[in-house]
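> How does the following fold in three dimensions:
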Amino acid sequence: MSDAKPLSLPFTAVPAPHELDDLIERIVQKTLAQVGYADQANPFINSKACADLIGVSSEHLCAMRARGQGPPWSGEGKWIRYRRFDVISWLAQLPTTLQRDAKTATDN
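The predicted model follows:
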């Protein structure tokens, strides 16, 4: 008979269902906080918060408004406000890198 030991796979711990639930809840809460859903008492955000949310400077956001680009906004001067939901929707509809690459490939 052979003295060879059977191959053993590395041990991987499988979390208990309640641990998975806790992990999922933490991930969801962190994600919602990052996209600005942590404070739902006020659905409106100012230019600084909008710029932070979309990852640009306040000055760049101002330039986007002047060119008629960027998320929908209302008001004027220091009273410009954005609806958080509108900003997130605007972000969601932006083309991804893969979509841009595919469009470029079909255009050539």
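
> okay, CA-based contacts and neighbour counts for the rest of this
Fine.

> buried ones in whichever strand or helix holds Asp86?
For Asp86, the enclosing helix or strand under DSSP states H and E is helix 84-93. Within helix 84-93, the residues that count as buried by 16 or more other C-alpha atoms under 10 Å are Arg84, Val87, Ile88.

> Can you convert those residues into CSV and add a column each for distance to Met64?
Below are those laid out as CSV (distance: C-alpha to C-alpha, whole Å):
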residue, distance to Met64
Arg84, 17
Val87, 13
Ile88, 16
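
> between the host helix or strand of Asp52 and helix 84-93, how big is the angle?
For Asp52, the enclosing helix or strand under DSSP H and E is helix 47-54. The directions of helix 47-54 and helix 84-93 differ by 30 degrees, with axes from the mean of the first three to the mean of the last three C-alpha atoms, to 10 degrees as the criterion.

> Please generate a structure for the following sequence too, so the two can be compared:
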Amino acid sequence: MQITPAQSACIVSWAENIPFLKRVFLTGSRSRRAAHAASDIDLGLEFYNEESDEWLVHYINNRQAWTTELSGQCGFPVELHLWEPGQLVYDNGAADAKLLYFDSSSEK
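Sure, this is the predicted structure:
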């Protein structure tokens, strides 16, 4: 069980409104197709971070609210993890990650 098209659309819609957000990856059991009915949705978030730590402050200050918001909208518990290119900072599920969102408008 991955995620439904409605859940994917919900995540993309949310991501489009988050400052500094570059990419969102589906990780964990849902990206490996090993999820069961009660599995959470693990998301890796990659931010534009070349110029300052403002993105990190934004993530820290909003992570809990974003988790609550997405969990309600997606209908499943959501866990957010920081993503660095090639790996997750707080999870080791990078090998099976699936790209859900890419902010092409801000590509430098």
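
> Tell me how they score on TM after superposing.
With the length set by TM-score structural alignment, normalised by the length of structure 1, the two chains reach a TM-score of 0.21; 39 aligned residues with a C-alpha RMSD of 4.3 Å.

> Next one: Ala33 of structure 1 from His18 of structure 1, what distance?
Using C-alpha to C-alpha, to the nearest Å, we find Ala33 of structure 1 at a distance of 22 Å from His18 of structure 1.

> Between the two, which has more neighbouring residues?
Neighbours per residue (other C-alpha atoms under 10 Å) separate Ala33 of structure 1 from His18, with Ala33 holding more: 12 against 9.

> I'd guess the more buried one is in a helix, am I close?
Yes: checked against DSSP: H, G, I helix; E, B strand; the rest coil, Ala33 of structure 1 lies within a helix.

> roughly how far apart are it and Thr106 of structure 1?
38 Å.

> go on, Trp90 of structure 1?
As judged by C-alpha to C-alpha, Trp90 of structure 1 and Thr106 of structure 1 stand 25 Å apart.

> For the longest helix along structure 2, which helices and strands make contact with it?
Using DSSP state H, we find that the single longest helix of structure 2 is helix 54-74. Where contact means 3 or more C-alpha pairs under 8 Å, 6 or more residues apart in numbering; DSSP states H and E, helix 54-74 of structure 2 is packed against helix 5-15, strand 78-84.

> deepest of these, which one?
Highest mean neighbour count among the helices and strands packed on helix 54-74 of structure 2 (mean count of other C-alpha atoms under 10 Å): strand 78-84, with a mean of 19.
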